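Q: Okay, predicted coordinates and the sequence, questions at the end:
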Amino acid sequence: MQEPLLGAEGPDYDTFPEKPPPSPGERTRVGVLQSKRVLLAAFAAVLGNFSFGYSLVYASPVIPALEHSLDPNLSLTKTQASWFGSVFTLGAAAGGLSAMVLNDLLGRKLSIMFSALPSVAGYAFMAGAHGLWMLLLGRMLTGFAGGLTAACIPVYVSEIAPPGVRGALGATPQLMAVFGSLSLYALGLLLPWRWLAVAGEGPVLVMILLLSFMPNSPRFLLSRGRDSEALQALTWLRGADADIRWEFEQIQDNVRKQSSRMSWAEARDPHMYRPITIALVMRFLQQLTGITPILVYLQSIFDSTAVLLLPKYDAAIVGAVRLLSVLIAAVTMDLAGRKALLFVSGATMFAANLTLGLYVHFGPKALTPNSTMGMESVPVAGTEQPLVTPTSYLTLVPLLATMLFIMGYAMGWGPITWLLMAEILPLRARGVASGLCVLVSWLTAFALTKSFLPVVNAFGLQAPFFFFAAVCLVNLAFTGCCVPETKGRSLEQIESFFHSGRSVLH
């Protein structure tokens, strides 16, 4: 009889040994965080995620501004607004596709640095735009850079981080993406849309400068036969006084076992396709929760519902809540474990999406519906919705429910999905598979973001929220039956588990 994958740990079933055999590496792990170099290398890399988060939500304050633009070449129609919001995800999908090659060809660090070229060019096009084509091209280029970094940065961070703090460091890509989004919302209160694009150039340039002094991934260097460089990189990361022999030998042994690239025949091997399938499905389900269309159209969503505060202030508040939630996840991920946070995250998002759907369906209408959404001017499904003044406390519901959704996402399915992708993918397939995960993720995001406004106009704003709520229930079931607990395990231990022959399904 096949065993279930990664059930609750107990005396009869244990995912991994609770404690690995004593080794010199155990004695050095306590002092690893004292080496600020690991943190510096991670920070330099995740500046790319800051730019990604910034550019992802760039459309949120810009779409309302361009809809009312006096320049006929820049004024957006409903269809053009949906393309401006969604074309970023097409670029991100292309970036994920390119990462399947660049991750293993250039290495993790150089691939991250390469992403600066399309990012800088994209911001320049948007800052100097005098026509729709320049806006769309700029969005696509920044999306390409975001997709490339989304595939490369989690892998780089996971490969330089020691097991004991990989959860906390693994949350930093999502943390910086959230901080980037919050920065955009905050600057959107102060700057016109062209200067928002100019401001996006700064973090990219700082990233290039810092990464120039950082080492490449020791695992990548070993996979290319550059053993001496790998030893120097690991020594730099752990500190000159650390005993890295055990860790280096463990990585070296694992790399030797996987000295060649994965073939298509090997892709049918369970120890290869199981972790890849888990990572792919998690990225697919992550996007189906609705996170991307909600972030991209956040201000427009608030414009179309009765809200107490101005929509642009609501968007900034939601960004701050998202940042706080990721900070909580980073602190608790190595304490509570990945699966516990995924369960809490999925349940919270379900409650939030259901609340938003019910509020839109039965609650009050906005007095001045937004032109982009264009669907609240008539009662939905024959339900007479009362008009309310902005002083009604009932109008806090959209803001509170959105804050709850963002909090749930940022505490679990946001950062942990990226972290697990980097943790469970086999070394031989890590570069290609991480790019494939990002490709699937952003193609799904494009489909959702492009169809969001047409669906809202056809069926009402409550329809997508009810769909997102149903997906959250699927996420809970998938977490329970298929997602591994990787807390405190080395990448080599995790990979050994998938070699053990245990089945993914019951």
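A: In hand now; what should we look at?
Q: only C-alpha atoms for contact and neighbour calcs from this point on.
A: OK.
Q: Please identify the buried residues of the longest helix along the chain?
A: With secondary structure taken from DSSP state H, the chain has its longest helix at helix 427-459. Across helix 427-459, burial judged by 16 or more other C-alpha atoms under 10 Å covers 427-446, 448-456.
Q: and residue 263, how many neighbours?
A: 10 (other C-alpha atoms under 10 Å).
Q: Residue 152 versus that one, what's the distance?
A: 21 Å (C-alpha to C-alpha, to the nearest Å).
Q: which residues of the stretch 351-500 of the chain fall in helices?
A: 397-411, 415-424, 427-459, 462-482, 491-498 (DSSP state H, counting those that start in this stretch).
Q: okay, pairing it with this:
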Amino acid sequence: MFMQYSVFGSVLTVGGIIGSLVNGKIADLVGRRRTMWLSELFCIVGWLAVAFSKHAWSLYLGRFSLGIGLVLMAYVIPVYIAEITPKNIRGAFTAAFQFLLTSGLSVMYLVGTVVSWRALALIAAVPCLLQIIGLFFIPESPRWLAKVGREKELETTLQRLRGKNADISMESAHIREYTQTFEMDSKVGIFYLFQRKYAYPLVVGVGLSAMQPLLGATAIQYYASYIFSEADFSTKIGSISLAIIQLPVIGASVLLTDRFGRRPLLLASTIVMCLSLAIIATAFGLQGTHRWNEVTSVLVYVGIMGFSVGYSIGLSGLPGVVMAEIFPINMKGLAGSLVIFIHHCINWTITFTFHFMMEWSKTGTFSIFWVICAAGVAFVTFLVPETKGRTLEEIQASITKLSRR
């Protein structure tokens, strides 16, 4: 039974691993908008396979297709938003992607309590179809157009994004100059990433991406009902609470990202998650003791709600914001693929082994997450750069120079 749960829970991540090998390359070759189209097609195929499945293999196939679609989407949408928005609102707009994503998940949580899983899969396919239609009405990224040498379209697109009366001459010249500089230095191959000048952004990108699953976010998101059940707490109340609590917190994160910056919110996020994991580990440690057994379920509920708040305020969406900002245009595709590949490999490991870890020791499982989270606090404090209020070109030039020191 545990093996079936583990395979079904992790097959989505297997699709993500496959998708992460090519997502950056696809976005660089065909553009940001066409990559979004492709991601939605994979998602539609996945949801229809789940909805009309008659055997376990078709469920696995549907989840696998969804994994590919979701990883394409998770890469290209933050990159696209970061490349089209002005610097003073870039953080909020990029973080808004996570807010809308969580809003959709929360709606699906709630709808899932009143409809069958097949009906839920069909409902989930509808927004994918709507987005395919909506993509006809949005422009391509001006920075990608500069990268592929489509100068005339660059001017037209930038003017459309900034308004017909806006002066775009300085911004377009800056984008061209920066892109040409990095493209002259561009070489093909994943191993080109491992140069000293790219070391710092690569460490930051990989570190932030790895922190999400390693700190327990994947386990709690995928197996929240199971954790509540193990703590003898109502799975329905717990799941609905999770769906509700995330929305206002991520909404606050969107509003605060460009006001306080990325690093302060990430630091607050990891500290709250660390404290919450300590509460959960302690609660399961008290389970089975005569005096404290009654409070275990309440403490686990409080810990998971606190973890969800901490995760939603920073680590949920801000790694995508930072990664969309720190990689130079010539290496963005390769770096994005590598970072997301590592993320999904760790994601798969956590989702596949979590049931076995909980069987080994509930307290031990969340204590491991707590130790890694404490290391994550130090990582954010000493290594993550602040990118608020600077253009993408300024950020990437300064980070590349820092790596050369």
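A: Here it is on my side, so go on. Keep in mind the model is a prediction, meaning the values are calculated, not measured.
Q: Relative to residue 206 of the first structure, which of the helices of the stretch 351-500 of the first structure is closest?
A: helix 415-424 (23.3 Å; C-alpha to C-alpha).
Q: Contacts for that closest one next, please.
A: 154-155, 158, 167, 170-175, 275-276, 279, 282-283, 286, 326, 329, 338, 342, 430, 434, 437, 486, 491, 494-495 (C-alpha atoms under 8 Å, 6 or more residues apart in numbering).
Q: Could you do stretch 152-170 of the second structure as well?
A: Residues contacting stretch 152-170 of the second structure (C-alpha under 8 Å, 6+ apart): 84, 139-143, 145-146, 172.
Q: Equivalent analysis for stretch 288-307 of the second structure, please.
A: Stretch 288-307 of the second structure is contacted by residues 220, 228, 231-233, 238, 241-242, 245, 272-274, 276-280, 283-284, 286-287 when judged by C-alpha under 8 Å, 6+ apart.
Q: Could you do stretch 9-25 of the second structure as well?
A: So stretch 9-25 of the second structure is in contact with 60, 63-72, 75-76, 222, 332-338, 340-341, 344-345, 347-348, 351-352, going by C-alpha under 8 Å, 6+ apart.
Q: how about it, which residues of the first structure does it hit?
A: Here stretch 9-25 of the second structure aligns to the first structure at residues 85-101, judged by TM-score structural alignment.
Q: Now the matching stretch on the second structure. Mean distance?
A: Compared with the second structure after fitting, stretch 85-101 of the first structure has a mean deviation of 1.2 Å; criterion: mean C-alpha distance after the TM-score superposition for the first structure.
Q: Which residues belonging to that stretch are considered buried?
A: Residues of stretch 85-101 of the first structure classed as buried: 85-100 (neighbour count, 16+ other C-alpha under 10 Å).
Q: Just the ones of those residues in helices?
A: Using DSSP H, these in helices are 85-100.
Q: ok, so of those residues, who is nearest residue 192 of the first structure?
A: residue 85 (17.8 Å).
Q: what's the longest helix of the first structure packed up against?
A: Helix 427-459 of the first structure sits against helix 78-105, helix 132-160, helix 270-288, helix 291-296, helix 415-424, helix 462-482, with contacts defined as 3 or more C-alpha pairs under 8 Å, 6 or more residues apart in numbering; DSSP states H and E.
Q: OK, contacts around the equivalent of residue 432 of the first structure over in the second structure?
A: Under the alignment (TM-score structural alignment), residue 432 of the first structure maps onto residue 334 of the second structure. By C-alpha under 8 Å, 6+ apart, the contact list for residue 334 of the second structure reads 24-25, 189-190, 193.
Q: Which of those sits closest to residue 311 of the second structure?
A: residue 24 (25.7 Å).
Q: so how far is residue 36 of the second structure from the nearest residue to that closest one once chain neighbours are set aside?
A: Once flanking residues are discounted, residue 24 of the second structure sits nearest to residue 333: 3.7 Å by C-alpha to C-alpha, 6 or more residues apart in numbering. Using C-alpha to C-alpha, residue 333 of the second structure is found at 14 Å from residue 36 of the second structure.
Q: got it, and residue 334 of the second structure?
A: 18 Å.
Q: For residue 216 of the first structure, pull up the helix or strand it's in.
A: Using DSSP states H and E, residue 216 of the first structure sits in no helix or strand.
Q: ok, back up a step: so the residue nearest to residue 24 of the second structure sits right up against residue 28, yeah?
A: Yes. Contact criterion C-alpha atoms under 8 Å: residue 333 of the second structure and residue 28 qualify, at 6.0 Å.
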